[in-house]
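Engineer: below is the structure, and that's it, no one-letter string:
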């Protein structure tokens, strides 16, 4: 390899697992790393892993990670000669690239012109059309008004897809089936795009039903050499957000002429990159028809590293050796040319990646926030992670915690290894999507490689999420006994203790994962627990492993400061908490109210977040299911609806205000007992 002077110090303008992953490569290259952080991330893993760390500002991203002046100042303060932007945040921000150029700091990314052309979906579509790259029919022009989009929709035809010109990750994308749905969808898409990307420019394109999402990794140096590193299939998506990614694409692997299609789509990606003088690592994304795989359409080019880049690193071989994309990003930014050609690149085996999120799939994928009490990550696969014991998971940023990447000699073995890794992942303190990922991998169509971007939406209702059973409640009662401090007086325990005897007591637990309100009767002998008609003997083995009826369990557990007991087993996570007498009474009265046909008048925020819009005023007459206000948490918009017809009493919240979990944001003085439909309730995530 040609010797080129690399950088002494590189600043990573990002956070979380990608910052940790970049630090790892910089360390291998002998380059000092500089982390940046917000107040919410002061104790984050990327901060402690880096050689130096510089504070950017408060927790909100627009006052820290998105503050260009603050990042430039951090470069000057640390002496960084170059900046790696990771993905998201400022990674595709042309103003950031220009600011670095003006400051004499190297941007580890493509030239400004490439970002300008390919970082905007409208410009990129119009550009590649001129270079004979096929695109999906639609309208993509700058500055289109809602009226112009409405007029163009009829010619494009339904169903169609609304897409924001800026940004990515599926945020702000809305599928529209008919003309009457379009005005409201445009308003919501503009609001989401403006909040997420600071740009509400939209365009429309024909919706290709049941498509495959195939993307091609490209790598280009400043001397004009460009190669592609095979393709990835990212068809498993929920609301346009990728969930599982793999390389190579099962679509091509399962076709007799798949290698020929791979060659054609790879050549198209290289041509698209070369047409804008691209330099560095980038990804060209295509829609491929499942019915006709020979037909593919350009969607966009991501002018940055992708979340799913590890699967490419795991399968690509250059003269038989693995390739590190971050390593090559740094080398290319320093002026080093590629030292290999397309014919030296081969594929070996299969790799699959799963994104671990702090969210609750069984409750509509609501974000989960809190303190990570304990983490145990598998050793049999690659793990790119930001997790550590004591980490605070806030509502300010994307909920992704880590990525698990499994390689195998074939796809079947890679799937099995990834499932085993997910089963062995323990995160206590927040809910995760690990169980959901295992259910998805076990689906017969996923196992067979019959994928499309709508598969999850079709099948999600069929997934049977595990609920807290009598077994776990019995264990909770036992563990609750063990955690009671000896210093507490018996009079403060309220557990049925009496002088010279201890009678059986009733414990009530709130099981968040199952919304259960279950009573337990514990015998004076604490090892025997009754849950309804079931009796369990629970205990703890000498090595600390819990047992039920003499059988050892794989259950991991930890108590939070508020007394919540977190449980994890085989990828399943849940939380239970013992209720006070006052809470038991309150739940009982609420149950009676529901049974009598009335509904709670209070509208509560399901999670901590930020108010992004208020749709009604205090004293307005509202209908059941009507949108009252929207709250954003972890880059997701959640719509809060009226529980009944009536008069709404608002609490004075306005856009920008912060709310807590279960905070009452409005009250409806009901004039009827109409409850929002199930479909209306499911529209929480925009």
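Structural biologist: Happy to help now that I have it. Given the structure is predicted, the values throughout are model-derived calculations rather than measurements. Numbers count the residues shown, from 1 in each chain.
Engineer: contacts and neighbour counts: CA atoms only from here.
Structural biologist: Noted.
Engineer: secondary structure class for residue 669?
Structural biologist: Following DSSP: H, G, I helix; E, B strand; the rest coil, residue 669 is assigned to strand.
Engineer: let me know whether it touches residue 646 as I believe.
Structural biologist: Yes - counting by CA atoms under 8 Å, residue 669 touches residue 646, with 5.2 Å between them.
Engineer: structure B:
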């Protein structure tokens, strides 16, 4: 190993859990870390954990997505190198080029590798020349929608549309027939342009029951390239990975050796330097065959599982390689021990079609213990908006074998508590408890197939009572206790609350009458206590948002339910009743409002068009996902927004004036 002088200061061109992860390794190496941030991240956890922080701009475009601004920031604070993390501009050749021109070290591959592997079409054609197997498809640059439709007329459906410049499953669309192709191409181009600045598309034959297997590689500046084994990434939703593990239970030792060598050959073909991942599709029916998908020229979200079974700090290796050191070990010295599984925690609501969840984090409790690792950017008080990807943390469990790793992951997910936003924690537990997942019989279609059968926990009357007690306890104050306690000269009266659960597939309500003589909870914002009644003992963590005229949203984490309910006092109940009466008189609400903050990415019809109920009218993008807003009834549509406009939660987007019937006349 060549001894080199490491950097004294490194700027991290990223945010969230990955910026914190990189900062930890920098700290261990005695290297000062510099964070960057936009206005939305001014109080973010990654800003606080770095040695220095610098504001680059108000928005992502002015900060995390601006190569020139990132390099200028590094120069301004005297950072000798930039670590790009993943996402944002981590694979943007313009960042590497700007670093080179400014004399700042880019902790990543060279410009040639970024240019070749950053374009799916170019990378596939390049790797095909090296003899790596490819999936059938159309991968030529510059093809219009019409050319793509014509070129695929003899292909067998289903097919998969993929952005050439993309990653992370964004913009990928499965097409079942020629009738869907034109519309799906239009949507894919729009998403690709928004997410990656390039709307070039390719189309591949969709392999049925595929497994997504990727291989981690390391390459230094002296021609040494090794692989660190494979990761199984087949549990995906909408082509976005959810659960990853290492090693894969599918591969034989012989196939493992061949796919590892194919990854090494792929890296060598572009003179790769640094850490990278080569991704393959493997047929579940023919596990000895694999097909090149793409190469990710960066650290991957799921890199911790490889670190856990190899004992190698991939970020440290990246830094040493960038400083000019040779690899710290040879291929023969790579040893795999145990099994590791990672679950991605997203701010979303699985019960509501995985709608992104926004809000302020009121309480966080992360698991710990033997074999448990949490990479997280969460903290109490953090605001989760729609500007960034909805992934908020990763929970990694490692055991001596796969069964132990799964058991530890299940326990860790059960122990993790996040209040103030909805998460997919319960959904993740459903997945890892699935019989096929436990047996290792998985493919990229399993997640979507299981969702309709999943039953999510809902609050019981006990939970409603806890929430009502909590709100009532907070409302009490010595100066006006008689207002809240139902005080009468002849004694106390019951106080009635209605507790609504609007977040599930089957909304429910509870009528709760409190005995005001009973002991109430302390009037604090967050409380953890043991609740006991005839049904048993339950540990409950409770947090409340600020009250509104529509009620108080109370979040709770219990043994049997985690989520929120809305507690309505007498005044809120009256207002809700009046609102319901008004809605009944009005019939179908003609107005469609934004279900969450976001950006208008498409207006499908001109203002004043005639529409039928269910017609898509406007598409909003939030957290890198698209949400179609549809006409609520037949009539004439008035559109209140423009393409590219930022919209707020509950903002009016469109109104449909219904057609007059004969009865109306």
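Structural biologist: Everything's here; your move. What you see is a predicted model, and the numbers here were worked out from it, not measured in a lab.
Engineer: what are the ranges of the helices in the stretch 451-600 of the second structure?
Structural biologist: 461-475, 481-484, 570-586 (DSSP state H, counting those that start in this stretch).
Engineer: and the residue positioned nearest the centre of the second structure, what does it touch?
Structural biologist: Centroid-nearest residue in the second structure: residue 391, 3.1 Å away (criterion: CA atoms, centre = their mean). Shown in contact with residue 391 of the second structure (CA atoms under 8 Å, 6 or more residues apart in numbering): 344, 345, 346, 347.
Engineer: in the first structure, what residue corresponds to it?
Structural biologist: Superposed on the first structure with TM-score structural alignment, residue 391 of the second structure falls opposite residue 400.
Engineer: how about residue 313 of the second structure?
Structural biologist: Mapped onto the first structure by TM-score structural alignment, residue 313 of the second structure lines up with residue 324.
Engineer: the spatially closest residue to its match that is not a sequence neighbour: what's it in contact with?
Structural biologist: Excluding the flanking residues, the one nearest residue 324 of the first structure by CA to CA, 6 or more residues apart in numbering is residue 313, at 6.1 Å. Residue 313 of the first structure is in contact with 322, 323, 324, 325, counting by CA under 8 Å, 6+ apart.
Engineer: what is the neighbour count of the first one?
Structural biologist: Put plainly, it is residue 322 of the first structure. When neighbours are defined as other CA atoms under 10 Å, residue 322 of the first structure has 14 of them.
Engineer: look up how far residue 348 of the first structure lies from it.
Structural biologist: Here the criterion is CA to CA, to the nearest Å. By it, residue 322 of the first structure lies 10 Å from residue 348 of the first structure.
Engineer: can you list residues touching both of these two?
Structural biologist: Here residue 322 of the first structure and residue 348 have 315, 316 as joint contacts, going by CA under 8 Å, 6+ apart.
Engineer: is it true that residue 233 of the first structure touches residue 248?
Structural biologist: Yes - applying CA under 8 Å, one finds residue 233 of the first structure in contact with residue 248, separated by 6.8 Å.
Engineer: please, where are all the helices along the stretch 151-300 of the first structure?
Structural biologist: Using DSSP H, counting those that start in this stretch, helices in the stretch 151-300 of the first structure cover 182-197, 250-253, 258-274.
Engineer: just to revisit the earlier point, what about the residue nearest to the centre of the second structure, distance to residue 422 of the second structure?
Structural biologist: 12 Å.
Engineer: list the residues that contact both of these two?
Structural biologist: Residues touching both residue 391 of the second structure and residue 422 (CA under 8 Å, 6+ apart): residue 347.
Engineer: residue 540 of the first structure: how many residues sit nearby?
Structural biologist: 17.
Engineer: quick one on the thing from earlier: among the contacts of residue 313 of the first structure, which ones are buried?
Structural biologist: Among the contacts of residue 313 of the first structure, those classed as buried by 16 or more other CA atoms under 10 Å are 323, 325.
Engineer: which of the contacts of residue 313 of the first structure show up in the second structure as well?
Structural biologist: Of these, the ones still in contact in the second structure (both residues aligned by TM-score structural alignment, their matches' CA atoms under 8 Å) are 322, 323, 324, 325.
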